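Student: I would like the atomic coordinates for the input below:
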Amino acid sequence: MKAYLILEDGSMYEGKSVGADKNVVSEIVFNTSMTGYLEVLTDPSYAGQAVVMTYPLIGNYGVCYDDKESNRPWVDAFIVRELSEFASNFRNEDSVQNLLKSNNIPCISGIDTRDLTKRLREYGTMNGMIVCESSFDMAQITQRINEYRVKGVVKKTSTEKIYTLPGNKKRVVLMDFGAKKSIAKELQKRGCEVIVVPYDTCAADIINLRPDGIMLSNGPGDPKENTAIIKEIKKLYDTDIPIFAICLGHQLMALATGADTYKLKYGHRGGNHPVKDLETGRTYISSQNHGYAVDESTLDKNVCVPAFINVNDSTNEGLRYINKNIFTVQYHPEASPGPGDSSYLFDKFMKMMED
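Tutor: This is a model prediction of the structure:
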């Protein structure tokens, strides 16, 4: 069955529907990872977005459900050059096609993803619509595309109730703004008891859990939308509890302490982004998934200073807070998918809690 991707600038790509046969409007973004498509599909940070995979062949090693980053896929739609009909891997349990169809997610294949990615890089991230119909009203589609906004996605992806993952060392409260499972796994691997709490848990309730440390998770959407969360994070900043924040959590902590954020032209999404540690001069290859960044020009140098920068475009990749047991990074030290260069940051967090 034919399918079409129509962008807000009027450009159109024709392909084949290989997922759920339904129309969907979304924000179109691209990911440069060569592997890890299941982790991408199930990463809550993609809620409200349709993902273009730049690697031309997707699905060739199938689906292994142990690799999921959450209980379900969160992407609005999936866009690929070619989706393999056959999977060859000893861990394979299912096909990408079945995963998408069973979760009612459309997928379009057979389009020129190279041209699409170049368009998004040149003109910036834009809204688009996947249409799985042979005839359609272009004026109506254009209106729907222009009206679309990514909103309310933190609430949508967060846990609805508190739950605890066992451990016998330090107690960490993980604020779930759309957390990847790998974050909790890295903490458990180091012996932590992890108490996962909903996005809107107040600071007083978190403090009453008597944590040794607090983790602010990744998540989707515009950080400035989360005004109530930002106020509670400021209260946590005012305590002496060690805090480690990743991605959206990094942005929320910056906003809570007076800094500003802005939307990137086309974001950083993939497993090959170089970041430089400003203290040691060492460069790490990182996994990233974000469309917003902290504006370094708005930082209060008495509160925090840049700790990492992106080697490609010099955007901020992390902050060190002055006279506080707090550090934050824009990238993903838990990776999945991506390189494990930065997993040492979890060890740094453990040492902060021990000290």
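
Student: from now on I want contacts and neighbour counts done on CA atoms only, so please keep to that.
Tutor: Fine.

Student: any idea where the strands of the stretch 251-355 of the chain begin and end?
Tutor: 260-277, 283-295, 304-310, 316-321, 326-329 (DSSP state E, counting those that start in this stretch).

Student: ignore the last one, the stretch 51-200 of the chain
Tutor: Using DSSP E, counting those that start in this stretch, strands in the stretch 51-200 of the chain cover 57-58, 77-79, 82-83, 107-109, 126-131, 163-165, 171-175, 193-197.

Student: Asp300: which of these is closest?
Tutor: strand 171-175 (24.9 Å; CA to CA).

Student: okay but Ser88 is in contact with Gly62, surely?
Tutor: Yes. At 6.9 Å, Ser88 and Gly62 qualify as touching, with contact defined as CA atoms under 8 Å.

Student: what about the two, which has more around it?
Tutor: In this view Ser88 and Gly62 are compared by other CA atoms under 10 Å, and Gly62 has more residues nearby, 24 against 11.

Student: which residues does that one contact?
Tutor: Gly62 makes contact with Phe86, Ala87, Ser88, Asn89, Asn92, Glu93, Asp94, Ser95, Val96, according to CA atoms under 8 Å, 6 or more residues apart in numbering.

Student: among the residues you listed, which lie within helices?
Tutor: Val96 (DSSP state H).

Student: here is the second sequence; please produce its structure so I can put it next to the first one:
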Amino acid sequence: MEKGYLLLETGEIFPGTLIGSQEESIGEVVFNTSMTGYQEIMSDPSYAGQIIVFCYPLIGNYGVNANDFEAETLYAKGIITGELCTAPNHYSSERTADILLKGSKISGLTGVDTRELVKTIRKRGTVKGLITNEIKQFPTTTSTNFLVKEVSTIQPKVFENPGAHIVLIDYGHKKSILHALLKEGCKVTLLPYHATFEQVKALSPDGVVFSNGPGNPEELKNQLADIKMISTHFPSLGICLGHQLIALAFGAKTQKLRFGHRGGNHPVKEISTGKVFITSQNHSYVVKEESLDLSEFEVLFKNINDGTVEGIRHRNLPLLAVQFHPEANPGPHDTTYLFSSFLKSIYERTEVKSYAIK
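Tutor: Down below sits the predicted model:
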């Protein structure tokens, strides 16, 4: 197996062994603290443009199966692990993680000192990295891709069910968000990221969900007017990037965290009750609390570790937005109730019946 390196734009070099496609790849280097769920993490569209560093040392030990993908395509730029299991043992395993990476044309490194790498990212903040087979000068990069356009659906898609009609605006949605809505009996219409208020209005939905997705929410500033109109006229739920976009649409500001929140072990406090939920998260940006109009919004949740805003609710509209992932794939499942709560508010406002599949 060929020796490879992760070169950071700040000058640090981390040696390892090349895996996957073994081609040069450059991206934003981020770390995830989850102990399980590597398949869901690798296939999450929110990782578009990023090189994922797994904090948990052993990856690939239960293989890869057909059911646990969060998207049909892997959009990450690379994978970094301490160890990579090449002989997985699980009844549902169909192939190894390395074979998945090769088939998806994604490069990676294993045998890396991920503990030291994560400490470096925490010290430096999120930086760009290059996976390569030689030590050389870090390339000058100026162009950035509009990542949401790469991961959003191109054409509308309809998933029939007898219950409430939900429009899911796709900024790079995880499959588990769609499945959570379908499990509740909803008919779901998936729309591209640039869906307008008039397009949504023409569908007469009972509610709208603004999905997760990659990148800086301010790149979608041209959609903010439509997002505000949609969330003003229809019961709405924002998740992750969708949460940030709703806040921006109503005049708030966002900021980039030093190294983001990524993992399945982030504690979030519900302000009204003091109850703590363990949540799944994957984001670089947060809503600045001081920029929120507190006469219009109340803060529902805060991150225990750094005090950042994790959820908001409009005081007059049926509008809720959360920074974490209530669909919880990979887990935990503490906040999955938010889907049923959102739909309950819809059923209470309309004559649509609940057809939840239990």
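
Student: secondary structure class for the residue most central in space within the first structure?
Tutor: Centroid-nearest residue in the first structure: Ser45, 3.2 Å away (criterion: CA atoms, centre = their mean). Under the three-state scheme (DSSP: H, G, I helix; E, B strand; the rest coil), Ser45 of the first structure adopts helix.

Student: what's the closest of the strands of the stretch 251-355 of the first structure to Leu187 of the first structure?
Tutor: Closest among the strands of the stretch 251-355 of the first structure, using CA to CA: strand 326-329, at 15.8 Å.

Student: by how much does that closest one deviate from the second structure on average?
Tutor: Strand 326-329 of the first structure, aligned to the second structure and superposed, deviates on average by 0.4 Å (mean CA distance after the TM-score superposition for the first structure).

Student: show me what that strand is packed against.
Tutor: Packing partners of strand 326-329 of the first structure (3 or more CA pairs under 8 Å, 6 or more residues apart in numbering; DSSP states H and E): strand 243-246, helix 248-256, strand 316-321.

Student: against the second structure, where does it fall?
Tutor: Alignment of strand 326-329 of the first structure against the second structure: residues 319-322, by TM-score structural alignment.

Student: with stretch 262-269 of the first structure instead?
Tutor: Counting by TM-score structural alignment, stretch 262-269 of the first structure corresponds to residues 255-262.

Student: so which bits of the matching stretch are buried?
Tutor: Using 16 or more other CA atoms under 10 Å as the test for burial, stretch 255-262 of the second structure gives Phe259, Gly260, His261, Arg262.

Student: equivalent analysis for stretch 50-59 of the first structure, please.
Tutor: Ala50, Val51, Val52, Met53, Thr54, Tyr55, Pro56, Ile58, Gly59.

Student: between those residues, which sits nearest Lys180 of the first structure?
Tutor: Distances from Lys180 of the first structure to these, taken by CA to CA, are shortest for Val51, at 17.1 Å.

Student: what separates that closest one from Glu334 of the first structure, distance-wise?
Tutor: For Val51 of the first structure, the distance to Glu334 of the first structure (CA to CA, to the nearest Å) stands at 21 Å.

Student: cool, and Ser26 of the first structure?
Tutor: 27 Å.

Student: same check on Thr54 of the first structure?
Tutor: 22 Å.

Student: can you give me the first-to-last residue distance of stretch 153-167 of the first structure?
Tutor: 30 Å.

Student: now do stretch 54-66 of the first structure
Tutor: 24 Å.

Student: give the aligned range of that stretch in the second structure.
Tutor: With TM-score structural alignment as the criterion, stretch 54-66 of the first structure aligns to 55-67.

Student: buried residues in stretch 334-344 of the first structure?
Tutor: Buried-residue list, stretch 334-344 of the first structure, by 16+ other CA under 10 Å: Glu334, Ala335, Ser336, Pro337, Gly338, Pro339, Gly340, Asp341, Ser342.

Student: sorry, wrong one. I was asking about stretch 148-166 of the second structure.
Tutor: Neighbour-count burial for stretch 148-166 of the second structure [16+ other CA under 10 Å]: Val148, Lys149, Glu150, Val151, Ser152, Thr153, Asn161, Gly163, Ala164, His165, Ile166.

Student: okay, the residues you listed in a markdown table with distance to Glu296 of the second structure next?
Tutor: Below are those laid out as a markdown table (distance: CA to CA, whole Å):
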| residue | distance to Glu296 of the second structure |
| --- | --- |
| Val148 | 28 |
| Lys149 | 31 |
| Glu150 | 34 |
| Val151 | 32 |
| Ser152 | 30 |
| Thr153 | 32 |
| Asn161 | 34 |
| Gly163 | 31 |
| Ala164 | 27 |
| His165 | 27 |
| Ile166 | 25 |
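
Student: tell me the two of those residues that are most distant?
Tutor: Most distant of those, by CA to CA, are Glu150 and Gly163, 30.8 Å apart.

Student: what's the burial count for the aligned partner of Ala202 of the second structure in the first structure?
Tutor: Mapped onto the first structure by TM-score structural alignment, Ala202 of the second structure lines up with Asn208. Each residue near Asn208 of the first structure was counted by other CA under 10 Å, and the total is 8.

Student: what distance do you get for Asn208 of the first structure to Leu174 of the first structure?
Tutor: Distance from Asn208 of the first structure to Leu174 of the first structure, by CA to CA: 14 Å.

Student: shared neighbours, these two?
Tutor: Joint contacts of Asn208 of the first structure and Leu174 (CA under 8 Å, 6+ apart) do not exist.

Student: could you look up the SS state of the residue lying closest to Thr196 of the second structure once chain neighbours are set aside?
Tutor: Leaving aside its chain neighbours, Thr196 of the second structure sits nearest to Asp226 (5.5 Å; criterion: CA to CA, 6 or more residues apart in numbering). Of the three states, Asp226 of the second structure takes helix under three-state DSSP.

Student: for Val294 of the first structure, what are its contacts?
Tutor: Val294 of the first structure touches Gln251, Ala254, Ala259, Asp260, Thr261, Tyr262, Thr315, Asn316, counting by CA under 8 Å, 6+ apart.

Student: rewinding a little: quick check: which of the strands of the stretch 51-200 of the first structure is nearest to Pro223 of the first structure?
Tutor: That would be strand 171-175 among the strands of the stretch 51-200 of the first structure, by CA to CA, at 14.5 Å.

Student: cheers, nothing more for now.
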